[in-house]
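Enquirer: predicted model and sequence below, questions to follow.
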Amino acid sequence: MPVTAILIRSQDHVATLTGSVAAGDTVLITGQGEPREIVALGDMPAGHKLAVRPIGQYEQILKYGEVIGEATDDIAEGGHVHVHNCWGVKARRHS
């Protein structure tokens, strides 16, 4: 049985993993919309975010239907969305 990831809002770009996955594992996306499967592109721990669609560099990332950050690199569907490829926009101060 594949690990699941929960999609909170249908417009979200990421789903939250309910268990850890290894590269190549199938992840069942549940929550909003029809369940579907995505292949994890890398190892990821439980509780981390999995891209449910491609996210372009500098694109805002949605979770909970809200902007939670901005991609610093292109992120493919099935990619790990974390501090190595995005930054939070709410806590950033503009000079």
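Expert: The structure has been received and is ready for your questions.

Enquirer: make it CA atoms for all contacts and neighbour counts henceforth
Expert: OK.

Enquirer: can you pull out the strands in this structure?
Expert: 3-7, 14-17, 26-31, 36-39, 49-51, 60-63, 66-71, 80-81, 86-87 (DSSP state E).

Enquirer: of those, which is nearest residue 95?
Expert: The closest of the strands of the chain to residue 95 is strand 86-87. By CA to CA, the value is 16.5 Å.

Enquirer: could I get the strands of the chain as CSV with mean neighbour count?
Expert: Compiled in CSV, those are given as follows (neighbours: other CA atoms under 10 Å):
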stretch, mean neighbour count
strand 3-7, 22
strand 14-17, 25
strand 26-31, 19
strand 36-39, 17
strand 49-51, 25
strand 60-63, 20
strand 66-71, 18
strand 80-81, 24
strand 86-87, 20
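
Enquirer: structure B:
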Amino acid sequence: MNRDAIVIKESDNVATALHDLPHGQPASVGIGDETISVILVGDIELGHKFAIRDISRGQNIIKYGEIIGRATDHIAKGAHAHVQNIESLRGRGDLS
């Protein structure tokens, strides 16, 4: 099966698009040997992230098994996860 996006670790809550993905379409997301389908609620550009499950405001964003940021707003399953709804937790200097 062709995959539209990938998830590296099962703990990840975002996937990375392998090509441009249109709003309203199901995306085939590879997680290891499994594939899940996620209906996209917005256009997702190549290389960008989208939520593979609902992410609550304040919840960690996990990509490649690592915390890469925190949700600044609710991110619905299938929604674009980017600077408009994620704050970085890396290299800030104000967090311990």
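Expert: The structure has been received and is ready for your questions. Only a predicted model underlies this, so the values are computations on that prediction, with no experimental measurement involved.

Enquirer: fetch the TM-score of the aligned pair.
Expert: Remark: TM-score between the superposed chains equals 0.91 [TM-score structural alignment, normalised by the length of the first structure]; 95 aligned residues with a CA RMSD of 1.8 Å.

Enquirer: any chance of the strands of the first structure in CSV, plus distance to residue 93 of the first structure?
Expert: Putting those into CSV (distance: least, CA to CA, whole Å) gives the following:
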stretch, distance to residue 93 of the first structure
strand 3-7, 29
strand 14-17, 24
strand 26-31, 33
strand 36-39, 35
strand 49-51, 24
strand 60-63, 16
strand 66-71, 13
strand 80-81, 22
strand 86-87, 12
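
Enquirer: straight-line length of stretch 43-57 of the second structure, end to end?
Expert: With CA to CA, to the nearest Å as the measure, stretch 43-57 of the second structure spans 21 Å from end to end.

Enquirer: who's in contact with that stretch?
Expert: Residues outside stretch 43-57 of the second structure that contact it (CA atoms under 8 Å, 6 or more residues apart in numbering): 13-23, 38, 61, 70-82.

Enquirer: pull out the buried residues from that stretch.
Expert: Within stretch 43-57 of the second structure, the residues that qualify as buried are 43-45, 48-53, 55, counting by 16 or more other CA atoms under 10 Å.

Enquirer: tell me, how many residues neighbour the closest residue to residue 40 of the second structure other than its chain neighbours?
Expert: Once flanking residues are discounted, residue 40 of the second structure sits nearest to residue 78: 4.2 Å by CA to CA, 6 or more residues apart in numbering. The local packing of residue 78 of the second structure (other CA atoms under 10 Å) involves 27 other residues.
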